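3D model of this:
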Amino acid sequence: MTRMLHVFVILSLLALGSGEEGARLLASKSLLNRYAVEGRDLTLQYSIYNVGSSAALEVELSDDSFPPEDFGIVSGMLNVKWDRIAPASNVSHTVVLRPLKAGYFNFTSATVSYLVQEGGQVVVKAVKVLSESKHLQSIVMCWKLKCPLLPFLQVGYSSAPGQGGILAQREFDRRFSPHYLDWAAFGVMTLPSIGIPLLLWYSSKRKYDSPKSKKN
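Predicted coordinates for the structure are as follows:
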């Protein structure tokens, strides 16, 4: 029991010590279009920021939230890798999709995995636990160990745009199209009802307003 506790405490403190240094990535996923429309391009942007103290290695961004039966890929990839992201720097990636169906869709998070450490040393606080007789007595001894940093895999998630609606092409055109053809057709249909009375009025006006010839 004591040995298990000893191992558990040491491993916990090693994890805490390793967390003091290393890469730390923050990722965002955003839609650049104001409206998502069936059959029209939909642009997504992924941004990754390294707010840690060392470079992130073998960074991989993966987004499996777009079923191929619902979205087609116009340009870009939904799975992309970077060899290294330096501290206090960022990278961006853009993907253009095309929704194939109208309706509501839940835009969920993308997955980001990376190796946290890159060389150097980390300060680890170690605790030694001793047992005397039948009762567990702890003698805590803290000191600093200089251990080489071992890279370990970290997995995180980006922000999620959330649920949004994908408009049907006809509905989008009805709401936002300038309707040039509709206005042209309306003008052609209303032209006779306005033009014919106008021509009759103008002809009558010319007839009655013409100066009478003077008799000699």
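
Only C-alpha atoms from now on, for both contacts and neighbour counts.
Will do.

Next, the contact list for the residue nearest the centre of the chain, please.
By Cα atoms, centre = their mean, the chain has its centre lying nearest to residue 29, at 1.8 Å. By Cα atoms under 8 Å, 6 or more residues apart in numbering, the residues touching residue 29 are 44, 45, 46, 47, 109, 110, 158, 159, 160, 161.

Which PyMOL command selects the buried ones in these?
Paste this into PyMOL to select the buried members of those, with burial taken from 16 or more other Cα atoms under 10 Å:
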select buried, resi 44+46+47+109+110+158+159+160
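
of the contacts of residue 29, closest to residue 61?
Residue 61 has its nearest neighbour among these in residue 110, at 7.0 Å by Cα to Cα.

for the chain, which helix is longest?
Counting residues, the longest helix found in the chain (DSSP state H) is helix 180-209.

Show me the strands in this protein, by range?
25-31, 36-37, 42-50, 56-62, 71-75, 79-85, 90-99, 103-107, 111-115, 121-125, 144-148, 153-157, 162-167 (DSSP state E).

I have a second one here; can you model it like the first so I can compare?
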Amino acid sequence: MKFSLFALLFVVVSCVDVGTQTRDAFILAHKQPLSTYAVENMDFVLEYGLYNVGDKPAQKVTIDDRHSFPTNSFDIVKGLLFVHFEQIPAGSNVTHSVVIRPRAFGFFNYTAAQVTYYTDNENHHVTLTNTPGEGYIYRQREYDRRFAPKYTYFLVFFLIVAPTTLGSFLLFQQSKARFPNVIKKKST
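Next up, the predicted model:
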């Protein structure tokens, strides 16, 4: 009985003609920070990815993320937060990167970017990217203290240790000069 139900289900599923089914353009979008840390007055890189998984091209595609990064809190170093693509063919993808610079430190909520596009039959679609969520923008001084190279600390350590090491070496050299090596002769 189970085998006959399974065989019947298989026949029904395989008889469906998927060639006649067409899907309009369908955009999947993501927003991803490429920089590990967001630091005030340092560059922060974001990447937007659009993937058309539909069978038809998407027309007049726009990405709008101006509301996520207001100009009173962020400087736009390179790229645009409002981008327009005339067409994204079926089964292809587009990426766009933006470099921004935070002006202040503290917690910040990264919201989703809005993506709008039209299908062949002029249906207007609106979708959102994923939301990275709340992140912390480090203070420049705190970031340098935690992550920057510690060359100055090593230089200070060397300056503190050098006199005692150099003094010990000079005393050793004086002692060595005062007491020459006595070579013992082997008796045969």
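
hang on, the earlier thing: out of the strands of structure 1, which is closest to residue 7 of structure 1?
Closest to residue 7 of structure 1 of the strands of structure 1, according to Cα to Cα: strand 121-125, at 13.7 Å.

So which bit of structure 2 is that closest one matched to?
Counting by TM-score structural alignment, strand 121-125 of structure 1 lines up with no residues of structure 2.

Same check on stretch 155-163 of structure 1?
With TM-score structural alignment as the criterion, stretch 155-163 of structure 1 aligns to 126-134.

Quote the end-to-end distance of the matching stretch.
23 Å (Cα to Cα, to the nearest Å).

contact partners of it?
Contacts of stretch 126-134 of structure 2 (Cα under 8 Å, 6+ apart): 27-33, 107-117.

For ChimeraX, write the select line for the buried members of these.
Applying 16+ other Cα under 10 Å to the contacts of stretch 126-134 of structure 2 leaves a buried subset, and the ChimeraX line that selects it is:
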select :27,28,29,30,31,33,110,111,112,113,114,115,116,117
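
okay, the strands of structure 1, which one's buried deepest?
strand 36-37 (a mean of 24; mean count of other Cα atoms under 10 Å).

what range in structure 2 does that strand sit on?
Residue span in structure 2 matched to strand 36-37 of structure 1, by TM-score structural alignment: 38-39.

Mind reading off the mean deviation between that stretch and structure 1?
Stretch 38-39 of structure 2 differs from its equivalent in structure 1 by a mean of 1.5 Å after superposition (mean Cα distance after the TM-score superposition for structure 1).

And for that stretch, what's in contact with it?
Contacts of stretch 38-39 of structure 2 (Cα under 8 Å, 6+ apart): 44, 101, 102, 105, 136, 137, 138, 139, 140, 143.

which of the residues you listed sit farthest apart?
It's 101 and 143 that sit farthest apart of the contacts of stretch 38-39 of structure 2, by Cα to Cα, at 14.6 Å.
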